[in-house]
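1. Structure for the following, please:
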Amino acid sequence: MVATHYEVGEKVPADICPTLADEGDITFAVSVEVYGGYGSAKHVYPTEQVERIQDLFVVGGEIDEVGVADDVRLYTIPHDALR
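-> This next block holds a predicted model:
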């Protein structure tokens, strides 16, 4: 399974966070890998473990809770650690 990699500070794609991504003020707070699932499902894994899923994103310069698309699953543990 091939993942798309995003670095800290990169803009979050609209298919992950549709409401805020269009405004351009939501970025990744940590490096992540995004794996595709069945249909349009997306699985977002940090490359290093985080405490909370909120720690994955920065909104307007601050870490905040973010609403994601219905078919997006967020994880706090790296993908490789789950194997």
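2. alpha carbons only for contacts and neighbour counts from here, please
-> Will do.
3. Burial check on the residue nearest to Ile26 when sequence neighbours are not counted, number of neighbours?
-> Spatially, and ignoring its direct neighbours in sequence, Ile26 is nearest to Val59 (4.5 Å; Cα to Cα, 6 or more residues apart in numbering). A count of neighbours around Val59, defined by other Cα atoms under 10 Å, yields 17.
4. how about this one, so we can line them up?
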Amino acid sequence: MSLPRTHQCSGCSPSPASGTTLHEDLVVGAPLSMEDLTDAQRLERFSRKYAHDGCEVQDVRRVPHDSLGGYAWSVRFSEGS
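-> Coordinates of the predicted model:
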């Protein structure tokens, strides 16, 4: 999977109790082949992209967006302190 054309952080929620930060990114421009994958396969693909920063992907879902394709991928992930 190539890198997405845009990567925008749409929300960050620090959790002092657990020492992690939960982020939500909108990924616009991911390959159309992402549609053909199961939820588990999509989670694995995005997990590999975020792993280099020590992040753990929690959830990946398709959301409406004003892009050419009409949607983006919402990626929720945690980041250790």
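5. Any idea what the TM-score comes out to?
-> The TM-score (TM-score structural alignment, normalised by the length of the second structure) is 0.27; 42 aligned residues with a Cα RMSD of 4.1 Å.
6. that older thread, could you check the distance from the residue nearest to Ile26 of the first structure over to His5 of the first structure?
-> The spacing between Val59 of the first structure and His5 of the first structure, counted by Cα to Cα, to the nearest Å, is 19 Å.
7. can you give me the strands in the second structure?
-> In order along the chain, the second structure carries the following strands (DSSP state E): 6-15, 20-28, 55-64, 71-80.
8. Please verify my assumption that the residue nearest to Ile26 of the first structure contacts Thr19.
-> No. If you go by Cα atoms under 8 Å, Val59 of the first structure and Thr19 don't touch, sitting 11.7 Å apart.
9. Would you mind measuring from the residue nearest to Ile26 of the first structure to Tyr6 of the first structure?
-> Per Cα to Cα, Val59 of the first structure is found 16 Å from Tyr6 of the first structure.
10. same thing with His43 of the first structure?
-> Taking Cα to Cα, one finds His43 of the first structure at 13 Å from Tyr6 of the first structure.
11. Now list whatever residues contact both of the two.
-> Listed contacts common to His43 of the first structure and Tyr6 are Val34; contacts here mean Cα atoms under 8 Å, 6 or more residues apart in numbering.
12. quick revisit: let's have the strands of the second structure in TSV, adding mean neighbour count.
-> Supplementary listing: those in TSV, determined by neighbours: other Cα atoms under 10 Å:
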stretch	mean neighbour count
strand 6-15	12
strand 20-28	19
strand 55-64	17
strand 71-80	19
